[in-house]
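**Q** sequence and computational prediction follow.
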Amino acid sequence: MTQHVSPPRDGTGKAAPVDGPPAWRVQLGRADVRTLTLLGVLAALVLIGGITQPDAFLDTRNLQLVLTQASVIGVVTVGMTFVIVSGGIDLSVGAIVALASVWATTVATQEYGFVGILFTAIVVGVGCGLVNGVLIAFGQMVPFIATLAMLASARGLALQITDGRTQVVTVPSVLDLGERDAYVLGIPPLVLVFAAVTVIGWLVLNRTTFGRRTVAVGGNAEAARLAGIDVRRQRLYLYLLSGLCCGIAAFLLIVLAGSGQNTNGNLYELDAIAAAIIGGTLLTGGRGHILGSVLGVLIFTTITNIFALNNLQSDVQQIAKGAIIVAAVLVQRRTASTH
């Protein structure tokens, strides 16, 4: 007698597919396609730069400058990616970078030398992230409102500290990090820090329980809570992480500029969000890619460099960035609707 075995069924009562690759392999394939696409865009930009300004763009010093400039916003973008993956947003990152940079370059702080400047920048960044996290996680404030308030407050405090003046760094050990003598095998120290933050961010998001909880909270916060995840504490940690990245970025900016200004970090929040979006991070949360975000940063920085070398106006540059963001969002929506 032949026994009939019913096919497995999904939650809707329909027969579940028994053939086809597993879900993790499909997601990996999408990530590979996205990464290759972004690498293709970056390669095309390099080709354009090499054709339009071959001597200037392909010069070793210019390429080092592009990577160095990408390092500051890149570190901020890593923290922003975690926040967006969790379903949040942080509009205050640029203002936090400004506040941390001016607080760390006051005359009183510089008396403590390299350690004092680095410590102050990180503490200020983490402190601002703590305020954001408490307001959002425990104060039940909407992330947009809470971080917008921090943006205004941090900018105002940075202006008050500097009184509108540029604070010049006089600590040799800090300034030396920006000199060519400090390069390691031709790589600026700032780029090495950016690379380290990127690797650590990728490992945390993809290979740790913290990363899995972040994705779970962004995908469905209520389901994550029912699964035993402390959603409020997780959100607090994420804004602390974003603040930490802002503090590190502020120190890198101090090394790069040799000063602290209240205008530092202007529009960093928009650049970081845009880089994360074109890198494949969903604004609704639940999915994000550190490598994609980093490639997004490199694409935007390369565009800026090409426009500057070709003496093109900044308004055209902003239009180009806007077009790239719109295209990335449309691709995301089309991909989501077909899967």
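**A** Sure, I can see it. Residues are numbered from 1 along each chain as shown.

**Q** switch to C-alpha atoms for all contacts and neighbour counts from now on
**A** OK.

**Q** so who does residue 266 touch?
**A** By Cα atoms under 8 Å, 6 or more residues apart in numbering, the residues touching residue 266 are 94, 95.

**Q** another structure for you, compare them:
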Amino acid sequence: MTDQPHAETVPETAPETSTASSRSGGPAARLRLAGTNQRQVLGLVAVLAILATVGGITTENFFQVSNFVLLLTQASIIGVVSIGMTFVIISGGIDLSVGAIIALASVWATTGATQEFGTAGMLFTAIAVATVCGLVNGGLIAYGGLVSLIVTIAGMAAFRGLATLISGGRPQIVETPGFSAIATTDILGIPLLVYIFAAVVGIGWLLLNRTTFGRHVFAIGGNPEAARLAGIDVRRVRATVFVLSGVCCGIAAIMLTARTATGASTHGTFYELDAIAAVILGGTLLSGGRGTLIGSILGVLVFTTVTNIFVLNNLSTPIQQIAKGVIIVAAVLLQRRANKEAAT
């Protein structure tokens, strides 16, 4: 943790480079990793520019304002989930239960009993349920000594099963106008959902890059034993990142439920894969210790833009899935190459 003063000069990359430096050694390695991060972000911007060019060539509707608003709205929900996932992966963990948490939160928030408490009651229920799910995951992983992959796979099955049990496998209609208004309200022509996404991004960025907690997240992801010897409560930090992931899932559940006007046990299907893919594409290491929220957001926008172009061109869902798979593999290969260059 001797590199903390350096964090003020390179805010987006310093925490991650401090942990990486303990493995690759010295200021030169830190500068190489910072440069790698910047190149990855610039690369994603270039990819978005290429996709926009392709979209403009293949369909005349791509550059319409309404399409950009739709694209941002579609990106907002999975984007919020990806913020929480970025914290988890940087810390060295993985969360495969996010989609199931969204389903459970949406179902619980739309039961008849909950809707009697109005919009405030539904909002509180969604956040509370998702937070408790994150706390269960984090507690078992941090204090139970279990592997995050196993715990969150179990959570994926249990949480979605509970959602199905509560809803009886049927969609529950939102009958509270104030709650539905979350998805239909526009401010200056931009949906409220996009503003919610922007707020979560801002809070997440500050938490990750401008707080001691954020530096600790990078530290335990880079070298948990060194972090422990430096006096960091590794278990508490590890549990907290899963709670944060749960909170993000609760917010995403509110957004998705308001947009679809239903709570359903099928909500959030494959969201865990989309979020992990976006985070990896954004440059976050699966092994932990390095990553950026800006990269994750760009990763979300890349996948959302790809889907948007395919939909505008009436291409089938299987083709979209193949394209996503190719993008993920390419991102991992490029990430490995960048890591080798940074280490030499």
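**A** That came in fine, so what should we check first? Please read these numbers as outputs of a predicted model, since none were measured by experiment.

**Q** how close are the two chains, by TM-score?
**A** Put the two chains on top of each other and the TM-score (TM-score structural alignment, normalised by the length of the first structure) is 0.91; 318 aligned residues with a Cα RMSD of 1.4 Å.

**Q** most centrally placed residue in the second structure?
**A** Nearest to the mean C-alpha position of the second structure, by Cα atoms, centre = their mean, lies residue 82 at 0.8 Å.

**Q** please pull up the equivalent of it in the first structure.
**A** Counting by TM-score structural alignment, residue 82 of the second structure corresponds to residue 77 in the first structure.

**Q** where's that match, which helix or strand?
**A** helix 60-85 (DSSP states H and E).

**Q** compared with the second structure, how much does that helix deviate?
**A** Helix 60-85 of the first structure, aligned to the second structure and superposed, deviates on average by 0.8 Å (mean Cα distance after the TM-score superposition for the first structure).

**Q** which helix of the first structure spans the most residues?
**A** When the first structure is scanned for its longest helix (criterion: DSSP state H), the result is helix 23-52.

**Q** quick one: it to the second structure mean distance?
**A** Mean deviation for helix 23-52 of the first structure: 2.0 Å (mean Cα distance after the TM-score superposition for the first structure).

**Q** helices or strands up against that helix?
**A** For helix 23-52 of the first structure, the elements it packs on are helix 290-309, judged by 3 or more Cα pairs under 8 Å, 6 or more residues apart in numbering; DSSP states H and E.

**Q** tilt between the helix or strand following the helix it packs on and helix 290-309?
**A** Counting by DSSP H and E, the next helix or strand C-terminal to helix 290-309 of the first structure is helix 314-337. Counting by axes from the mean of the first three to the mean of the last three Cα atoms, to 10 degrees, helix 314-337 of the first structure lies at 160 degrees to helix 290-309.

**Q** quick check: helix 314-337 of the first structure aligns to which part of the second structure?
**A** So helix 314-337 of the first structure is aligned with residues 317-340, judged by TM-score structural alignment.

**Q** now do the buried residues in that stretch.
**A** 320, 324, 327, 328, 331, 332, 335, 338 (16 or more other Cα atoms under 10 Å).

**Q** same question for stretch 189-208 of the first structure.
**A** 189-195, 197-198, 201-202, 204-206.

**Q** picking that back up, let me see the contact set for the match of residue 82 of the second structure.
**A** Residue 77 of the first structure neighbours (Cα under 8 Å, 6+ apart): 272, 273, 275, 276, 293, 294, 297.

**Q** please consider this matter closed, and thank you.
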